[in-house]
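Q: Turn this into a structure:
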Amino acid sequence: MTEEDTTIGAAASLIGCTLRDYGISVTDVFRDAGLDPEAAIAADVRYPFEKMQRMWRLAVERSGDPCFGLAVAGHIQPQALHGLGFMWLSSDTLLDALERLVKYQRMISTVADIRLEEQKESVQLHVDFRRSTADIEYASLDAAVGVFVNMCRIATCETFNPVRLSLERPRPDCAERFEDLFRSPVEFGAAANIIDFDPVQLREPLPGANPELARANDQVVIDYLGRFDRENISMQVRSRLIELLPGGQPSQKDIAGSLNLSVRNLQRRLQAEGISFKRLLDDTRKDLAAQYIRDSHRRIGEITYLLGFSEPSNFTRAFRRWTGVSPNEFRQRS
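A: Predicted coordinates:
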């Protein structure tokens, strides 16, 4: 993936709050992770994904707690998620809140790949990442699912429990703390990270439902993401690539022109973010390919077209280079 990936700064603040419970110097952990501790209080601050993962790793090591992520989830307050947190509480139902989470997930992290799927007897929230599993610290995943469950409890006045939880991470020595927190069966070493919800409970009215407040916070989040996208040239290029790829592979000149930039200026700004146009094009195609192939209704020919490849064989070769398997093999495993 790319250097432009970022995580909301409040995640670092929550780690800091939790470190204090263990008597650990928050400033030292921030600095050893390469992060500015003073910047964490700014509402719009975002930290690079790699440095945040380093912070998670340091926090687990120095606390000596393999379940540190669960402790972080216990510190969650709605304001930590910016407008998304207040939007969650003021949504009509938990289903509405989760749909907003999926819609605005980039606010939390640009590596997030969160989606809802309706099954016969449950609604599933899949919590994935556009990264190799090796790049993800288990504590950050534990915290993410813990935060989502705790936000549901805050919204329902503590009446919520998930039906079950599935996690890709191996079973830790502190596994009983997972069942204590989630109050439901937890499967470790699973094929995917999934929170199963009771569909009836998801559709029950929330006590704090307030459509006007929810819409107001929708706009707060939209404005936040708009500021973020304007400042981040990589995200602008990615957006243009997604828009133009169905018409064939766009050139760097095409993208620069669509952004009212010269090719040289585009190259300079991308370089400042630690990424090249070629790498960004390849990463964007890779990310989209994985999303499209998980959709069983899309045919390989359609995906080839959407990604700007001239022939299915060209797409298949590229996909095998990205993942080590063919598109059909990947679909069967997903």
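
Q: rest of the way, CA atoms for contacts and neighbours
A: OK.

Q: Determine which residue lies closest to the centroid of the chain.
A: Per Cα atoms, centre = their mean, the C-alpha nearest to the average position across the chain is that of residue 112, at 1.7 Å.

Q: Surely that residue and residue 126 touch.
A: No. In this structure, residue 112 is not within contact of residue 126 by Cα atoms under 8 Å, at 10.3 Å.

Q: ok so, going back, how about the nearest residue to the residue nearest to the centre of the chain, chain neighbours excluded?
A: Spatial nearest neighbour of residue 112, chain neighbours left out: residue 129 (4.7 Å); criterion: Cα to Cα, 6 or more residues apart in numbering.

Q: I figured that neighbour hits residue 111, correct?
A: Yes. Proximity of residue 129 to residue 111 meets the contact threshold set by Cα under 8 Å, at 5.4 Å.

Q: who has more neighbours, those two?
A: residue 111 (20 against 17; other Cα atoms under 10 Å).

Q: what residues are up against that one?
A: Shown in contact with residue 111 (Cα atoms under 8 Å, 6 or more residues apart in numbering): 5, 6, 49, 129, 130, 131.

Q: now it: how far from residue 157?
A: Distance of residue 111 to residue 157, computed by Cα to Cα, to the nearest Å: 30 Å.

Q: One more, so I can put them side by side:
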Amino acid sequence: MSNTLSVSSFNLILYSAQQRGAEYNVLCEKVGLTADMLQDPDARLPIRKVQELWKEAVEMTGDEHLALHIGESINTVAVGILAYVMMHCPTLGKALEKLCQYQDIVCDGSKTEFYIKDDLAYVTLTQLSEDMLYPQYAFESELSIYNEAVKGMLGRALPLHAVHFNYPAYSPHLSEYQRIFKTEQVLFESDITGIVFDKKYLDYPILNANPNLFPLFDKHAQSILSSLKQDNSIKEKVKKEILDGLKGEEPSLFNISRNLGIGLRSLQMKLKEEGVTFQQLLDDIRKNLAVQHLQETHLSTTDIAYLLGYSEPSVFFRSFKKWTGYTPNVYRKNPKMVA
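A: Next up is the predicted model:
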């Protein structure tokens, strides 16, 4: 199962890189994406693609602390429904509970946990995705965003006891970490990655929280999370890519493998393990769409052939007869003949 990040969060990284001099189109091109692929904020991208973006963005901006700077580069409300849920919680403690509950809406490649120990509150991050080749970028950007989000919710910076990272420092200078998190205690090669603060702040109220809006946003977040967890199989991911690609041209497995951040042969093997081939998925989708479109009288068979990605109507005719035993025109006159 491939871990993913929301496109809206991917765009936040792009925006932060732009703020530091990176060219948007060049950066997209380097990671094999186009602006059109990033228009749907509810779409998802594989973690490996996000890791490629971080690497290229850091190199292009020359900012080794780009991930650390993302929190102060963006409006944390732009994180989406998760931010709205947290903003309308009654207290910081409740907001952090909701952060842990709904984090997968943003990214399911890491796990956020919140607990209390010895009068201290801990918000920690754990890597889940094997595709997270540069965990420092993911962890530092997440903690940076959390830190700024809490500041916005409380109307003041959260006094931290310490910030922990479970990997070695990749810079000899800790001053930027100390500036961002406003604490002298920045600890690398620790047992955890996360922030630590006095538990009394958990009872602090969220400024401008609206108790009437909270259940609405909470219900919406539950719905999104449920839909994400329904079916995350490779087969379903490929089917979605096929549907997105049927716009006047035939989707190719090569392009789909690139979009998913999975090698071509590896993708073929994963589909085989799920008992299906790319051609079977493509044919099934085209057949189902063809049957639907042929019931829409305003569409000509030439129009339908184009919508299904065929270069020539004659190829569509042959394919439809192969699937159903009838030509499209015969079926259109008697649609009940095809199950």
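
Q: Helices of the stretch 101-250 of the first structure, start to end?
A: Per DSSP state H, counting those that start in this stretch, the stretch 101-250 of the first structure carries helices over the ranges 138-155, 175-182, 199-202, 211-231, 233-244.

Q: got the contact list for residue 210 of the first structure?
A: 90, 91, 92.

Q: can you count the residues close to the counterpart of the first one in the second structure?
A: Looking back up the chat, that one is residue 90 of the first structure. When the second structure is aligned by TM-score structural alignment, the residue opposite residue 90 of the first structure is residue 88. For residue 88 of the second structure, the neighbour count with other Cα under 10 Å is 24.

Q: you'd agree residue 88 of the second structure is up against residue 213?
A: Yes. The pair residue 88 of the second structure / residue 213 is scored as a contact, 6.7 Å apart, by Cα under 8 Å.

Q: Map residue 5 of the second structure onto the first structure.
A: In the first structure, residue 5 of the second structure lands on residue 7 (TM-score structural alignment).

Q: On the three-state scheme, its match is what?
A: Classification of residue 7 of the first structure using DSSP: H, G, I helix; E, B strand; the rest coil returns strand.

Q: Make sure it is actually in contact with residue 49.
A: Yes. Under the criterion of Cα under 8 Å, residue 7 of the first structure makes contact with residue 49 at 5.8 Å.

Q: Give me the common contacts of the two.
A: Contacts common to residue 7 of the first structure and residue 49, judged by Cα under 8 Å, 6+ apart, are residue 109.

Q: what residue of the second structure matches up with the residue nearest to the centre of the first structure?
A: Using TM-score structural alignment, residue 112 of the first structure pairs with residue 110 in the second structure.

Q: ok, its match to residue 77 of the second structure distance?
A: From residue 110 of the second structure over to residue 77 of the second structure (counting by Cα to Cα), the distance is 21 Å.

Q: ditto for residue 26 of the second structure
A: From residue 26 of the second structure to residue 77 of the second structure the distance is 27 Å (Cα to Cα).

Q: what packs against the helix or strand hosting residue 291 of the second structure?
A: Secondary structure assigned from DSSP states H and E places residue 291 of the second structure in helix 278-293. Contacts defined by 3 or more Cα pairs under 8 Å, 6 or more residues apart in numbering; DSSP states H and E place helix 278-293 of the second structure against helix 234-245, helix 313-324.

Q: Tell me which residues are up against it.
A: With Cα under 8 Å, 6+ apart as the criterion, helix 278-293 of the second structure contacts 238, 239, 242, 243, 253, 268, 271, 299, 304, 308, 320, 323.

Q: among the residues you listed, who's most crowded?
A: For the contacts of helix 278-293 of the second structure, the largest neighbour count, defined by other Cα under 10 Å, is 26 neighbours, found at residue 308.

Q: Map that residue onto the first structure.
A: So, by TM-score structural alignment, residue 308 of the second structure is left unmatched.

Q: same thing with residue 144 of the second structure?
A: Using TM-score structural alignment, the partner of residue 144 of the second structure in the first structure is residue 146.

Q: how far away is that match from residue 13 of the first structure?
A: 16 Å.

Q: Residue 113 of the first structure now?
A: Taken as Cα to Cα, the span from residue 113 of the first structure to residue 13 of the first structure is 22 Å.

Q: got the contact list for the strand or helix carrying residue 259 of the second structure?
A: Assigned by DSSP H and E, residue 259 of the second structure belongs to helix 253-260. With contacts defined as Cα under 8 Å, 6+ apart, helix 253-260 of the second structure is touched by 32, 33, 45, 46, 49, 238, 241, 242, 263, 264, 267, 278.

Q: try 7 Å
A: With Cα atoms under 7 Å, 6 or more residues apart in numbering as the test, helix 253-260 of the second structure has contacts from 45, 46, 241, 263, 264, 267.

Q: between those, which is nearest residue 218 of the second structure?
A: Nearest to residue 218 of the second structure among the contacts of helix 253-260 of the second structure, counting by Cα to Cα, is residue 45 at 23.9 Å.

Q: Counterpart of the closest one over in the first structure?
A: By TM-score structural alignment, residue 45 of the second structure lines up with residue 47.

Q: Next: residue 59 of the second structure.
A: The equivalent of residue 59 of the second structure in the first structure is residue 61 (alignment by TM-score structural alignment).

Q: how near is residue 125 of the first structure to residue 163 of the first structure?
A: As defined by Cα to Cα, residue 125 of the first structure lies at a distance of 11 Å from residue 163 of the first structure.

Q: between residue 113 and residue 13 of the first structure, who's got more neighbours?
A: A count of neighbours by other Cα under 10 Å puts residue 13 above the other of residue 113 of the first structure and residue 13, at 20 against 17.

Q: secondary structure element for that one?
A: helix 10-21.

Q: In whichever helix or strand comes after that helix, which residues are buried?
A: Using DSSP H and E, the helix or strand that follows helix 10-21 of the first structure towards the C-terminus is helix 26-32. Buried residues in helix 26-32 of the first structure, counted by 16 or more other Cα atoms under 10 Å: 26, 29, 30.

Q: and if you look at stretch 220-238 of the second structure?
A: 221, 225, 234, 235, 238.

Q: Then stretch 60-71 of the second structure?
A: 60, 61, 65, 66, 67, 68, 69, 70, 71.

Q: can you tell me which of these are in helices?
A: 60, 61, 66, 67, 68, 69, 70, 71 (DSSP state H).

Q: Just give me the closest of the residues you listed to residue 99 of the second structure.
A: Distances from residue 99 of the second structure to these, taken by Cα to Cα, are shortest for residue 71, at 16.0 Å.
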